[in-house]
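> Fold the stuff below for me.
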Amino acid sequence: MILILKSDNQYFLDVLYKNPNTDNGLYLKELKDGVVIGNAVSSNEYHCVFFDSKHSFMPEDGSQIDFQSHCSPLLALNMGTEFFNHLYKEKEILASTEISWLGKTYDEIDTHPATVEIPTFFIDSGWFKNDSYLLSKYIDGITLTPKIGNNYSLKTEGSTIREAIQKVSIVAMFSHFTNRYAIYTYIDDSFIQKYITMFCNISGVPYFAFYLFIKRVMRSPVQFEKFKPQLEAYFNNTIQFVFTDTHQSRKQFICERIHSDEPVLDFGCGELQYYKSVMKKGFSNEYFAYDEVDFSSEVLKIAEQFKADNLNWVANKQEIIGFEGQIILSEVIEHNPLVEAKELMIWLRDNTNFSKLYITTPDKDFNTNYEMINEFRHDDHDFELSNSEFVTLINEIFPNNKDFFGIGDCVNGVYPTSAVIIYNK
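Here you go, the predicted model:
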């Protein structure tokens, strides 16, 4: 792998902390089983090259092809740390740090645009599709160009040398953790702090990039709670993050409220995610699963997996008439035309004796945080409502005895999921 850094800044090598007159501008450091070499090609161009003697960045020891040691995102992370770790500090601290041999601060000399290029960069995930790279939508100055297979050329641009280097490190970090072909990396607090600092050093990073960082990189709720204040402070506390992703947040919201003293009807059960969750919490009552798609074979497998006899497949909606207990209607209504969705809720109101009815649906006003303007959140949605439209719809059908909620991260008062719990009269 080679990293190519360029800038017209006359202090380019000073910012990099590299002296072209020392060892002819060459710096050599051991990295795993290989060596990484830094070379001051000119006063405005610097190269970092890695040569491997074994399989330093291979997930499989038995493979004889050491291709990953030449294009792995994890290698890019390691090379950046070896050569430019001094530039990963908080921008306020680095800005006022004086470079001793110049008698000037970084803010005084790092004032010109810069680029970092990696000619061959390996990405094996769904983050590049339809000729577009996901992070490029959320962070300016990131360009990914397809080459052959899962290989791309990567270029980052920054208004400063520091920014260009930190952007390439952020791309490498995300790519490593989302690649299917990757080496497991232990995530300690210092690693998390390092990349939160990089995010906060770049202006204008939107909510969704932080969402991806929390969901893909952070390993535990304890770790999340420790760093949550820093993440929210970046947005002047107009955003409140939660540890779980949107789907997990919905499951957690409903499953924490399900009681074992009453049966459950999971209307639109899908692959029984709610059943699996409540069973892990000790649910023992009868659980009825209904869906327009035939999941009966899946029901048998899951029942066998849990060694439980409380899971019942409902093949016909008419069998639901007269049901007494708790009903889950989560992420269902938007998969029907709005008229049919209203008819479904009215049918449940009039044909069951539910104690509690849990309804969730996406809030379309949140879609702007995913850089979506007119699209639905998923292709199989027939409609999506704003929270106010959802409240109006529910009030029309269920005028009494209910509580409304927002589920998930809160961005300027808007949640990704609108929810309501309706109580039987």
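> switch to C-alpha atoms for all contacts and neighbour counts from now on
Will do.
> Which residue ranges of the stretch 301-425 of the chain form helices?
Remark: helices assigned in the stretch 301-425 of the chain by DSSP state H, counting those that start in this stretch are 338-351, 387-397.
> and these as TSV, adding distance to residue 300 and mean neighbour count?
Below are the helices of the stretch 301-425 of the chain laid out as TSV (distance: least, CA to CA, whole Å; neighbours: other CA atoms under 10 Å):
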stretch	distance to residue 300	mean neighbour count
helix 338-351	26	15
helix 387-397	35	15
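> Of the ones you listed, give the one that comes closest to residue 7.
helix 387-397 (48.1 Å; CA to CA).
> how would you label residue 136: helix, strand or coil?
State at residue 136, reduced to three classes by DSSP: H, G, I helix; E, B strand; the rest coil: helix.
> Dump the helices of the stretch 301-425 of the chain to TSV, plus distance to residue 81.
Output for the helices of the stretch 301-425 of the chain, formatted as TSV (distance: least, CA to CA, whole Å):
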stretch	distance to residue 81
helix 338-351	53
helix 387-397	45
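> These: which one's closest to residue 293?
Closest of the helices of the stretch 301-425 of the chain to residue 293 is helix 338-351, at 16.2 Å (criterion: CA to CA).
> the inter-axis angle of the closest one versus helix 387-397?
Interaxial angle, helix 338-351 versus helix 387-397 (axes from the mean of the first three to the mean of the last three CA atoms, to 10 degrees): 40 degrees.
> which residues are in contact with helix 338-351?
320, 321, 322, 323, 333, 334, 382, 383, 397 (CA atoms under 8 Å, 6 or more residues apart in numbering).
> out of those, which are buried?
320, 323, 333, 334, 383 (16 or more other CA atoms under 10 Å).
> before we go on, could you also do this sequence so I can check it against the first one:
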Amino acid sequence: MQIIIQSENNHLLDILYKNPATDLGLYCKELRNGVLIGNAVSVNEYHCLFQDTKNSYLPDEGNPIDFQSYCSPLLALNMATEFFNHLFKSNETLENTTLSWLGKTYAEMDTLPANIVVPTFYIDSGWYKNGTFLLSKYIDGITVTPKIGNNYSLKVEGKTIRETLHKFSVVALFCHFTNKHSEYMYIDDYFIQKHITILANLPNVPYFVYYLFIKRLMRSPEQFRTFKPQLEAYFNNTIQFVFTDTHQSRKEFICNRIENNEAVLDFGCGNLQYFKKLRKSGFTAEYLAHDEEDFEDTVDKIIGYENVENLHWIANKEDLIGFEGQVILSEVIEHNTLEEATELLYWIKENIHFTTLFITTPNSEFNVNYEMTEEFRHDDHDFELTKQEFINLIASIFPNKTEYHGIGDCVNGVYPTSAMIVYKQ
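Next up, the predicted model:
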């Protein structure tokens, strides 16, 4: 792998801590089974090269072709750490640090743009789609160009040398943890702290990048709780993060409120995610699964593999008439037209004797945080409602006692998911 750093700043090598007068500007160091080579090409250009001997970054030992040692995002991350770890500190610390041989601070010297080019960079996730790299939507100065297969060229531009390196590290970080074919990496608190500092150094990083950081990198609720205050401080505490992703947050919200000894009707059951979670928590009552699509095979497999007796597939909606118990209607109504969704809610009101009805749907007011280019959050949505529109819709149908809840991260008082609990009248 080759990493090329360029800047018109004549202090580039000083900022990188690379003295062109030492060993003819060459720097060599072992990394795994290979060697890192740094070369001060000129006062305005520095090259980093990794030459492997055998399988340093091979995720699958059964594969004799170790192409990842020439393009792996993890290698890029490791190379940046080995060469430039002194720059991965807070901006406040670096700006006040004086380079003794010049008698100047970083703030005085690091004032011109820079760019980093990686000729071959491996991406095999869904983050490059329809000619657009996901992070390019949220952080400027990132250009990914397709080459062959899952190989791309990467160019990162920043207003300063430090900013460019920080952006580069963020790209390598996310690409490694989202690539399907990548090496497992243990993530400790030091690693998390380092990259929170790097993110905090970048200006105007939007909510969604931090959302991805939490969901992709943080491995435990305890680790999340440790760093939650720092993550929220970047946004002046106008955002309150939760550990679980949007889908998992919905499941936890509903499952934590389900009575384990009372029957459940899962209307729009999909692949039975709610049943699977409830069963782990000791749910033993009858569970009826219904969906417009055919999930009977999924139900049969669960019954057969797990020896389940309380799960039942109901293909015909009319066979649900008269059901008594709890009803889950999660992320269903938006997959119909508004008129069809209204008719469905009236049908439930008139034909189902629910004790509690759990309804969730996307909150369209939150979509701005995804910087979406499409009208709706997913292609198969026919409509998405604001919080008040959702409240008004439910109130127009059910005279019952209701409770509104926002689910997931809270950004300026707005949640990604709207939930309504409708109680038995």
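> what do we get in the first structure for residue 258 of the second structure?
Alignment note (TM-score structural alignment): residue 258 of the second structure maps to residue 258 of the first structure.
> got the contact list for that match?
278, 326.
> Name the helix or strand for it, please.
Here residue 258 of the first structure sits in a region with no helix or strand, counting by DSSP states H and E.
> same check, this time on residue 215 of the first structure
helix 207-216.
> I'd like the next helix or strand past that helix.
Note on helix 207-216 of the first structure: by DSSP H and E, the next helix or strand toward the C-terminus is helix 221-234.
> Which residues does that following helix contact?
With contact meaning CA under 8 Å, 6+ apart, helix 221-234 of the first structure is reached by 189, 193, 196, 200, 210, 214, 218, 238, 239, 240, 241, 243.
> Which residue comes closest to the first one once chain neighbours are left out?
Which is residue 189 of the first structure. Nearest residue to residue 189 of the first structure, sequence neighbours excluded (CA to CA, 6 or more residues apart in numbering): residue 223, at 7.1 Å.
> cool, and the second one?
In space, residue 193 of the first structure comes closest to residue 227 once its chain neighbours are excluded; the distance is 7.8 Å by CA to CA, 6+ apart.
> Quickly note the distance from the one you found to residue 301 of the first structure.
When distance is defined by CA to CA, to the nearest Å, residue 227 of the first structure is 40 Å away from residue 301 of the first structure.
> more crowded one of these two?
Each of residue 227 of the first structure and residue 301 has its neighbours counted (other CA atoms under 10 Å); residue 227 has more, 16 against 11.
> re the thing from before, same list (the buried ones among the contacts of helix 338-351 of the first structure) but as CSV, adding distance to residue 419 of the first structure.
Output for these, formatted as CSV (distance: CA to CA, whole Å):
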residue, distance to residue 419 of the first structure
320, 23
323, 22
333, 12
334, 13
383, 16
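> who touches residue 175 of the first structure in this structure?
By CA under 8 Å, 6+ apart, the neighbours of residue 175 of the first structure are 73, 123, 125.
> Filter the residues you listed down to the ones in strands?
Counting by DSSP state E, the contacts of residue 175 of the first structure place none of their members in strands.
> Most neighbours among these, please name it.
Neighbour max across these (other CA under 10 Å) = residue 73, 27 neighbours.
> give me the element the nearest residue to it once chain neighbours are set aside is part of.
Excluding its sequence neighbours, the residue lying closest to residue 73 of the first structure (CA to CA, 6+ apart) is residue 172, at 4.7 Å. Element membership for residue 172 of the first structure, per DSSP H and E: helix 161-178.
> what's the mean distance for the helix holding residue 215 of the first structure versus the second structure?
In the superposition with the second structure, the average deviation recorded for helix 207-216 of the first structure is 0.5 Å (mean CA distance after the TM-score superposition for the first structure).
> Tell me how far that helix lies from the chain's centre.
Between the centre of helix 207-216 of the first structure and the centre of its chain there are 4 Å (CA atoms, centre = their mean, to the nearest Å).
> what do you get for stretch 21-32 of the first structure?
Distance, centroid of stretch 21-32 of the first structure to centroid of chain: 37 Å (CA atoms, centre = their mean).
> same check, this time on stretch 38-47 of the second structure
From the chain centre to the centre of stretch 38-47 of the second structure is a distance of 35 Å (CA atoms, centre = their mean).
> For it, which outside residues touch it?
With CA under 8 Å, 6+ apart as the test, stretch 38-47 of the second structure has contacts from 2-13, 18-20, 25-28, 48-49, 83.
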